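1. Build me a model from this:
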Amino acid sequence: MSMPYNFDELVDRKNTNCVKYDASERFFGKADVLPLWVADMDFKTPDFVVDTLKERLEHDVLGYTFRPDSCTSAIVNWLKNRHRWSIKGEWLHYSPGVVPALAFAVQVYTQPGDEVIVQTPVYFPFFSAIKNNNREMVENPLVLKGDRYYFDIDDLKKKISPKTKLLLLCNPQNPGGMSWTESELKELGDICLENNVVVVSDEIHSDLTFPGKRHIPLATVSDEIAQNTITLMAPSKTFNLAGLSTSFLVIPNKGLFDKYDELMKATHVYQGNLFGNIAMEAAYSKGESWLNELMLYIEANYDFMASFFKDNLPGIKPMKPDATYLVWLDFSSYGLKDKELNEKIVNAGVGLNRGVQFGKQGKGFMRINIACPRKTLEQALLQLKSAFAT
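-> Modelled structure (predicted):
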């Protein structure tokens, strides 16, 4: 069955001030790399989003704006239909992105010197959100068993102290790609409740579940856990809108909501931008069928890559994600130090994320972005083969 959307189409992103392509030399020391690293997609932003933006551009004034009720309704309906999560519009707040929201949350819910827990390996802006705000980072490393990470609950209990005020959760997990189960989330959430540790749950990849998989928002596990959870979400990864700097928070607890609201009123950065608001509403109103097709394509990309490695580079072990288009690759069988591994890959003309960026548990790993046309992925794999095949 053919798809109405053509994810095989090659889109030239060069010379658009694109971080992924135009900043390659800055990040990899050479410009001629196939960049499969930073988390945006090489597919066209969906037509129903672009057309809505073009329609707005027919008006000649781009003045001050606000989010209409229809935008709130689009978010509420999306969460109910996609994630079986019934929220109220008054629980929603906003941020220029999930990474800024992480930093805002650290500022709002902790004081300098307080402890914030992270579960490594994890998305590296978690680290800077803590350290750059003069908080103490406490690592509760995940445990790798087989082809999946698990919470280390015993270690978590030992690490929590009276100074511990916040835990940053990544759900779905980046870079591992697992969607945490309801029982895993309940155990974690209950421990945080018992110890008065607020949970900030980064759920930006929640929409990108593979066929047959389901994302469970932490705040849906119990009413008590919902009252102790700040959930961060955005349409940016899902619909390739990262350049529009638009995200939202779901905060059911009025006390926690009001604390966040105070900082937003003081900094005045929550208003958003005209095109981000328009794109978010269009994406959540019209995006379901496009997203379902996207995830079928990405799953096929994963299967293609896994088969390629099995047949050509069995020393590289991919961890199949439940969600996200980012895949954690285990290169440890080659016995290379991080710098050596990265240089070998860059010299092959491929740009990936270094595993140690995500914490010391990432040694021997690299992260690849497979949200690209199959031809691009195949070319990158062939170049890796030329470097690693014995």
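
2. Please make it C-alpha for all contacts and neighbour counts, starting now.
-> Will do.

3. the strands in the stretch 251-390 of the chain, which residues?
-> Ranges of strands within the stretch 251-390 of the chain are 317-319, 326-330, 350-351, 353-354, 365-369, based on DSSP state E, counting those that start in this stretch.

4. Tell me which of these sits most buried.
-> The highest mean neighbour count among those, using mean count of other C-alpha atoms under 10 Å, belongs to strand 350-351: a mean of 26.

5. re earlier: including distance to Leu57, could the strands of the stretch 251-390 of the chain go into a markdown table?
-> Output for the strands of the stretch 251-390 of the chain, formatted as a markdown table (distance: least, C-alpha to C-alpha, whole Å):
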| stretch | distance to Leu57 |
| --- | --- |
| strand 317-319 | 43 |
| strand 326-330 | 33 |
| strand 350-351 | 36 |
| strand 353-354 | 36 |
| strand 365-369 | 32 |
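
6. got a list of what Ala387 touches?
-> Residues near Ala387 by C-alpha atoms under 8 Å, 6 or more residues apart in numbering: 344-345, 348.

7. rerun that using 6 Å as the cut-off
-> Contact partners of Ala387, counting by C-alpha atoms under 6 Å, 6 or more residues apart in numbering, are Ala348.

8. need the longest strand for the chain.
-> Ranked by number of residues, the top strand in the chain under DSSP state E is strand 164-170.

9. just checking, what packs against that one?
-> Packing partners of strand 164-170 (3 or more C-alpha pairs under 6 Å, 6 or more residues apart in numbering; DSSP states H and E): strand 115-118, strand 198-202.

10. Which one of these lies nearest to Ile191?
-> strand 198-202 (10.4 Å; C-alpha to C-alpha).

11. if we can go back for a sec, okay, angle between the longest strand of the chain and strand 198-202 too, please.
-> Inter-element angle recorded for strand 164-170 and strand 198-202: 20 degrees (by axes from the mean of the first three to the mean of the last three C-alpha atoms, to 10 degrees).

12. and Lys385, how far is that from Ser332?
-> 16 Å (C-alpha to C-alpha, to the nearest Å).

13. same question, Phe126
-> In this view, Phe126 and Ser332 are 25 Å apart by C-alpha to C-alpha.

14. quick one: which of those two has more around it?
-> The neighbour comparison of Phe126 against Ser332 (other C-alpha atoms under 10 Å) goes to Phe126, with 24 against 18.

15. who are the neighbours in contact with the residue nearest to Gly97 when sequence neighbours are not counted?
-> In space, Gly97 comes closest to Ser247 once its chain neighbours are excluded; the distance is 4.8 Å by C-alpha to C-alpha, 6 or more residues apart in numbering. Contacts of Ser247 were listed using C-alpha under 6 Å, 6+ apart, and they are 94-97, 233-234.

16. Also this sequence, please, to line up against the first:
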Amino acid sequence: MKYNFDEVIDRTNTNSLKWDGLEKLYGDKELLPLWVADMDFKAPQPVIDAIKKQAEHGVYGYTITTDSFYEPLIAWLKKRHNWEVEKEWLTFSPGIVPALSVIIRAFSDPGDKIIVQTPVYYPFFKVAKQNEREVIENELHFDGTHYTMDFEDLERKMTPDVKLLILSNPHNPVGRVWTKEELIKLGEICRKHNVLIISDEIHCDLIRKGYTHTPLAAISEELRDHSITCLAPSKTFNLAGLYASTLVIPNHDHRMKFQRLLQNQATTSPNTFAVPAFEAAYREGEEWLEQLLDYLEDNLTFLKNFVNERIPNVEVVEPEGTYLIWLNFRKLGLDSRELKKLIQKEAKVALNEGYTFGSPGEGFERINIACPRSILEEALVRIEKAIKKID
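-> I've put the predicted structure just below:
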């Protein structure tokens, strides 16, 4: 079927964090929200149909995961990423960030160090600090247009008390789709220092044409046994509110340790609607995804053309994947407080401030382009007008 991604769907008064949470989070409910990473699009129709069928059943008791829950994902990973995953490697989690918290407690102790590659998804900092671990920043190298890993800095920071490295693959917010060669080099350093890699691959299906996502654990047996991969349909199919994620943990000892701690928290069961949605998405959602990727590519082209032509003192960092675009405002010469005021108070747009992703994000903003083009255009026009007032 043909999906209409131009349709503007009113999400207000639906308990939407993105829309209804504006006043609490930003102090202004009139902002146009292009911040948190969910889409303003309806999920694939097969997912909607599966949820409706479950709702009509009328009994919403405790839920289990059976073979039918994992089989569509296994087939999806094989077809989309040429990655053969065995069912026993998989374990359910009610979200990736909660899983990170369990992993941190299972494989490190209070006071141990965890490496993140900044600028990076800010909950990585929060979940580490909440569990009394020290965050070590391995800052990505930025040449003005492109980000790469700084392996020399990473090697220097591999002290004996570093236990984990959290990898964002594809990277949020800079949009890099790490190459196989980069991942091999990263893996060599981590294995040498016995540092377990936690690979957050939640954006793995949102890849632009010309780029290929490489699952870290698919590269070699050594990396397979030295990593934990976090996956979810939430970004791919816009199902974040269902809280259904899967971890790939091929190493038996690692898997048992994680599952024991997860069971102690009584968080091993998905909600009633997550199961049919999860299965339908991976079994029947590919047609929707392919149309989505085309629409996102057109939105990106629109964004780049608009910025280049009408806001030339802002730069778009060319993404390779995800629908989260990293915008460079440094030419404006504003500090973080001034930039925040410009975007929120003057332009009346809600973006993610770059500094929240770590100090290398100072002067940047993250914009979510997974919305109807009319909303994206309105946000850019507002930003353009606000910048012209200070020129």
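
17. Make CSV from the helices and strands packed on strand 164-170 of the first structure and add mean neighbour count and distance to Leu241 of the first structure to it.
-> As requested, those are exported to CSV (neighbours: other C-alpha atoms under 10 Å; distance: least, C-alpha to C-alpha, whole Å):
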stretch, mean neighbour count, distance to Leu241 of the first structure
strand 115-118, 25, 27
strand 198-202, 25, 17
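
18. Pro319 of the second structure versus the equivalent of Leu329 of the first structure over in the second structure, what's the distance?
-> Counting by TM-score structural alignment, Leu329 of the first structure lines up with Leu327 in the second structure. Distance, Leu327 of the second structure to Pro319 of the second structure, by C-alpha to C-alpha: 10 Å.

19. How about Gly58 of the second structure?
-> Distance from Gly58 of the second structure to Pro319 of the second structure, counting by C-alpha to C-alpha: 44 Å.

20. Looking at the two, which has the bigger crowd around it?
-> Under the criterion of other C-alpha under 10 Å, the comparison of Gly58 of the second structure against Pro319 puts Pro319 first, with 22 against 8.

21. Could you report the neighbour count for Leu232 of the first structure?
-> Neighbours around Leu232 of the first structure, by other C-alpha under 10 Å: 25.

22. Run through the residues that contact it.
-> Leu232 of the first structure sits in contact with 202-203, 249, where contact means C-alpha under 6 Å, 6+ apart.

23. Make a markdown table from those residues and add distance to Ser73 of the first structure to it.
-> Output for the contacts of Leu232 of the first structure, formatted as a markdown table (distance: C-alpha to C-alpha, whole Å):
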| residue | distance to Ser73 of the first structure |
| --- | --- |
| Asp202 | 21 |
| Glu203 | 19 |
| Leu249 | 15 |
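
24. Aligned counterpart of Val195 of the second structure in the first structure, please.
-> Aligned partner of Val195 of the second structure by TM-score structural alignment: Val197.

25. which residues touch that match?
-> Val197 of the first structure makes contacts with 165-166, as judged by C-alpha under 6 Å, 6+ apart.

26. Relative to Gly276 of the first structure, how far out is it?
-> From Val197 of the first structure across to Gly276 of the first structure, the span is 32 Å (C-alpha to C-alpha).

27. Counterpart of Arg337 of the second structure over in the first structure?
-> Matched to the first structure by TM-score structural alignment, Arg337 of the second structure sits across from Lys339.

28. now that match: how far from Pro314 of the first structure?
-> For Lys339 of the first structure, the distance to Pro314 of the first structure equals 21 Å [C-alpha to C-alpha].

29. who's more crowded, the two?
-> Pro314 (15 against 10).

30. For Lys340 of the second structure, see how far away the nearest residue to Gln344 of the second structure once chain neighbours are set aside is.
-> In space, and not counting its chain neighbours, Gln344 of the second structure is closest to Ala350: 5.9 Å by C-alpha to C-alpha, 6+ apart. Ala350 of the second structure is 9 Å from Lys340 of the second structure, where distance means C-alpha to C-alpha.

31. again, but for Val120 of the second structure
-> Distance from Val120 of the second structure to Lys340 of the second structure, counting by C-alpha to C-alpha: 19 Å.

32. more crowded one of these two?
-> Ranked by neighbour count (other C-alpha under 10 Å), Val120 of the second structure and Lys340 place Val120 first, with 27 against 21.

33. how about that one, what's its match in the first structure?
-> By TM-score structural alignment, Val120 of the second structure lines up with Val122 in the first structure.

34. so that match makes contact with Gln357?
-> No: using C-alpha atoms under 6 Å, Val122 of the first structure makes no contact with Gln357, being 8.6 Å away.

35. Trace Gln173 of the first structure over to the second structure, please.
-> So Gln173 of the first structure corresponds to His171, using TM-score structural alignment.

36. Per the alignment, the residue nearest to Gly97 of the first structure pairs with which residue of the second structure?
-> By TM-score structural alignment, Ser247 of the first structure lines up with Ser245.

37. Compute the distance between its match and Ala99 of the second structure, please.
-> Distance, Ser245 of the second structure to Ala99 of the second structure, by C-alpha to C-alpha: 9 Å.

38. Give me the common contacts of the two.
-> Shared contacts of Ser245 of the second structure and Ala99 (C-alpha under 6 Å, 6+ apart): none.

39. Which helix or strand contains the nearest residue to Arg11 of the second structure once chain neighbours are set aside?
-> Distances taken as C-alpha to C-alpha, 6+ apart place Trp19 nearest to Arg11 of the second structure, at 6.6 Å, with adjacent residues excluded. Trp19 of the second structure belongs to helix 17-20 when elements are defined using DSSP states H and E.

40. Relative to the first structure, what is the average displacement of that helix?
-> On superposition with the first structure, the mean distance recorded for helix 17-20 of the second structure (mean C-alpha distance after the TM-score superposition for the first structure) is 0.6 Å.

41. Going along the chain, name the helices of the stretch 151-300 of the first structure.
-> 153-159, 182-194, 223-226, 236-239, 254-267, 274-286, 288-312 (DSSP state H, counting those that start in this stretch).

42. Tell me the residues of the first structure aligned with the next helix or strand after the helix holding Trp19 of the second structure.
-> Next helix or strand after helix 17-20 of the second structure toward the C-terminus (DSSP H and E): helix 22-26. The alignment of helix 22-26 of the second structure onto the first structure (TM-score structural alignment) spans residues 24-28.

43. List the buried residues in that stretch.
-> Judged by neighbour count (16 or more other C-alpha atoms under 10 Å), stretch 24-28 of the first structure contains these buried residues: 24, 28.
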